[in-house]
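K.L.:
sharing a model prediction with you, sequence too.
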Amino acid sequence: MGTHDSFRDRISHRRIPIVALVTYGIALLAWVAIVGRWLPMPGGEMDAKTHISDPGVPEAMALSNGMAGIGLYLFMWGVMMIAMMYPSSVPLFRLYSKTLERTTTAGKAVRVGAFLGTYALVWTLVGVVPLVVNALVPIASLASAHGGLLMGGTLLLLSGYQLSPYKHRCLRYCRSPLGFLMSHHRPGVRGAVRMSLQFSVFCIGCCWALFAFMVIVGSMNIVWMAFLAVVLSLERTVAWGEHLARAIGLFVGAVGFVVIAISIL
């Protein structure tokens, strides 16, 4: 009981939110790089009818250029994940920083840096998944030939997961950074890496279906990226986030059925 009280005292102490400012600054730079098209694109040729924001095009371009293309794609994906995921994770980053009150400034910077870096690295590696899927089933060709069925099926997948108990179990961890730190806190740099890995798993469990939808509508479609970033941030930070997740599940499920019906008729 005494340990928990001490822990709460440390994270309730107010201070200038430097960690929050740094995190928001990094996310802002990522968004500027994306919107400004500063990121090096995976090589490859596109015909006049295709665009980098079209479904499956970035993945196809990356795969057509071997390891260099894959590396550029993962870099691009990692920047996208920082832009989309860092802002909604600021409450956890701040709370973790506040548990390090008795650590030197350098020690705190290393631990917080390890936490943020591990989080970004895990989300970057998630970019391997759309590449593997596209290697097995070319999304661009499928979207061109059966766009309605692909979109409808993806919406039903998203709906089913949004309403599933696993989604809401992971979402509760993402929505309760204090609870996560209370149950998973570990000391030292290795502890920071381990906690970040554990939190990343919950984040992936919470958001993977939304990102699957993003890949289907176009992983470099900036409008959809911004919209989904707002949705997942609201799910994770506002009081009615869990209700929003369920409402989205019901809505996209209904839309999915309509899209499939229209495609079949």
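P.N.:
Sure thing, it's come through.

K.L.:
going forward, measure contacts and count neighbours with C-alpha atoms only.
P.N.:
Fine.

K.L.:
tell me which element the closest residue to residue 125 other than its chain neighbours is part of?
P.N.:
Spatial nearest neighbour of residue 125, excluding adjacent residues (CA to CA, 6 or more residues apart in numbering): residue 74 at 7.1 Å. Under the criterion of DSSP states H and E, residue 74 resides in helix 66-98.

K.L.:
list the buried residues in the helix or strand following that helix.
P.N.:
Remark: after helix 66-98, the chain's next helix or strand is helix 105-125, criterion DSSP H and E. By neighbour count with 16 or more other CA atoms under 10 Å, helix 105-125 contains the buried residues 108, 111-116, 118-120, 122-124.

K.L.:
ok, second structure coming up, stack it against the first:
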Amino acid sequence: MTTAGAHPRAGPRQQERGIPSPRTWTRLEFLLAGLLLALAAAAWLLTGALAMPEMSSGILTGMQPMGDGAGAVVPPAAFGFFLLTWVVMMAAMMLPAITPFMVGMRGLLGARATTGTLAALTAGYLAVWGGAGLLGYAVVRAFETTAMGGGPVAARVGAVVLLVAGGYQFTPLKRWCLVRCRSPLALVMRYAEPTADSRFGAFTVGVRHGGYCLGCCWALMAVLLAAGVMSLLWMAAVAAVITVEKTVPRPELTGRVLGALLVGLGVTLLVSPGLVPTMA
């Protein structure tokens, strides 16, 4: 006996993850995946248009202290612009990552998965990352202040960011969040009814899934802030790492390798902070 809307041809591993095999996707599910990826592509283009040159580098890539001209932008305007850009960036980086979850939810709910339901799920997910932008703004401002202390000081602070991010890869919390971010079947099954009952219920489920992904990826986002929050190159690099973590067959091994690389780079910069400009 199968759940309504589920895909009986999906293999055991795919069913464990709550993600039907692409071979079993319906036309509507392919359209849903295509729409999410198209929105992500549009968000990448918009990020490129919004990107400010002075924020394309960070304390890991030779950030220069902002001059007096920066004071021409009042703090509320700067804060609002940062949040706008941050939300667009998160849409660009995370919409591809949640596509399998959305397809799995649509397959489980079947005809009950209306456009409003799926939009509320996506909005809830992005709301979590939008909220994270509040802390992200404070971190960026702290990095700007650090850059005023000179290159070696900024480089060593950046090295600490790398060490923290690398060390987090080995923690039980990272593994716990990654398992739930990679395998959302329990979330999908448990909250299928509230998702179908109301858009608020769907929004809440999106928030829960976004919380797991934030717990999984916050340290990598800190590295992005330190490398250049509006750098398309570093955005692509971090997005690629996140995608690999969520799709490779052995995520634990991948996480440990990534953690070791981040820790090794952090130690290198602590010893030789003069290497920072070469990373730009």
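P.N.:
It's in. In this text, all values refer to a predicted model and were calculated from it rather than measured experimentally.

K.L.:
superposed, what's their TM-score?
P.N.:
Once superposed, the chains reach a TM-score of 0.83 (TM-score structural alignment, normalised by the length of structure 1), with 248 aligned residues with a CA RMSD of 2.8 Å.

K.L.:
would you check that the residue nearest to residue 125 of structure 1 makes contact with residue 127?
P.N.:
Yes: at 5.8 Å, residue 74 of structure 1 counts as touching residue 127 under the criterion of CA atoms under 8 Å.

K.L.:
which stretches in structure 1 count as helices?
P.N.:
2-12, 18-35, 57-63, 66-98, 105-125, 128-136, 139-162, 165-175, 177-184, 188-218, 222-237, 241-264 (DSSP state H).

K.L.:
ok so, going back, what's the closest of the buried residues of helix 105-125 of structure 1 to residue 6 of structure 1?
P.N.:
residue 108 (18.3 Å; CA to CA).

K.L.:
just give me the match in structure 2 for the closest one.
P.N.:
Per TM-score structural alignment, the equivalent position to residue 108 of structure 1 in structure 2 is residue 114.

K.L.:
next one: residue 244 of structure 1
P.N.:
Counting by TM-score structural alignment, residue 244 of structure 1 lines up with residue 254 in structure 2.

K.L.:
quick check: that match touching residue 246?
P.N.:
No: assessed by CA under 8 Å, residue 254 of structure 2 is found out of contact with residue 246, at 10.0 Å.

K.L.:
neighbour count winner among the two?
P.N.:
residue 246 (20 against 17; other CA atoms under 10 Å).

K.L.:
nearest residue to that one other than its sequence neighbours?
P.N.:
Per CA to CA, 6+ apart, closest to residue 246 of structure 2 is residue 182, 5.3 Å.

K.L.:
again, but for residue 3 of structure 2
P.N.:
residue 108 (7.0 Å).

K.L.:
buried sites along stretch 93-107 of structure 1?
P.N.:
Of all the residues in stretch 93-107 of structure 1, those buried under the rule 16+ other CA under 10 Å are 93, 94, 95, 96, 97, 98, 99, 100.

K.L.:
check contacts around the residue lying closest to residue 10 of structure 1 once chain neighbours are set aside.
P.N.:
Using CA to CA, 6+ apart and skipping the chain neighbours, the partner closest in space to residue 10 of structure 1 is residue 99 (5.6 Å). When contacts are counted by CA atoms under 8 Å, 6 or more residues apart in numbering, residue 99 of structure 1 touches 7, 10, 11.

K.L.:
now structure 2: which of those match?
P.N.:
Retained in structure 2 by both residues aligned by TM-score structural alignment, their matches' CA atoms under 8 Å are the following of the contacts of residue 99 of structure 1: residue 7.

K.L.:
including neighbour count and distance to residue 162 of structure 1, could the contacts of residue 99 of structure 1 go into JSON lines?
P.N.:
Shown next, in JSON lines, are the contacts of residue 99 of structure 1 (neighbours: other CA atoms under 10 Å; distance: CA to CA, whole Å):
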{"residue": "7", "neighbour count": "16", "distance to residue 162 of structure 1": "33"}
{"residue": "10", "neighbour count": "18", "distance to residue 162 of structure 1": "35"}
{"residue": "11", "neighbour count": "17", "distance to residue 162 of structure 1": "32"}
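
K.L.:
okay, the contacts of residue 99 of structure 1 in a markdown table with distance to residue 196 of structure 1 next?
P.N.:
A markdown table is the format used below for those (distance: CA to CA, whole Å):
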| residue | distance to residue 196 of structure 1 |
| --- | --- |
| 7 | 18 |
| 10 | 20 |
| 11 | 18 |
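
K.L.:
just to revisit the earlier point, quick one: map the residue nearest to residue 125 of structure 1 onto structure 2.
P.N.:
Using TM-score structural alignment as the criterion, residue 74 of structure 1 maps onto residue 83 of structure 2.

K.L.:
just give me the neighbour total for that match.
P.N.:
Residue 83 of structure 2 has 19 neighbours, counted by other CA under 10 Å.

K.L.:
swap in residue 204 of structure 2?
P.N.:
20.

K.L.:
what does it align to in structure 1?
P.N.:
So residue 204 of structure 2 corresponds to residue 194, using TM-score structural alignment.

K.L.:
picking that back up, which position in structure 1 pairs with the residue nearest to residue 246 of structure 2?
P.N.:
Structural alignment (TM-score structural alignment) places residue 182 of structure 2 against residue 175 in structure 1.

K.L.:
wait, doesn't that match sit right on residue 233?
P.N.:
No: if you go by CA under 8 Å, residue 175 of structure 1 and residue 233 don't touch, sitting 9.8 Å apart.

K.L.:
so for those two, which sits in the more crowded spot?
P.N.:
Between residue 175 of structure 1 and residue 233, counted using other CA under 10 Å, residue 175 has the larger neighbour count: 24 against 19.

K.L.:
so how far is residue 208 of structure 1 from the more buried one?
P.N.:
Residue 175 of structure 1 sits 16 Å away from residue 208 of structure 1, taking CA to CA, to the nearest Å as the criterion.

K.L.:
swap in residue 127 of structure 1?
P.N.:
With distances taken as CA to CA, residue 127 of structure 1 is found 11 Å from residue 208 of structure 1.
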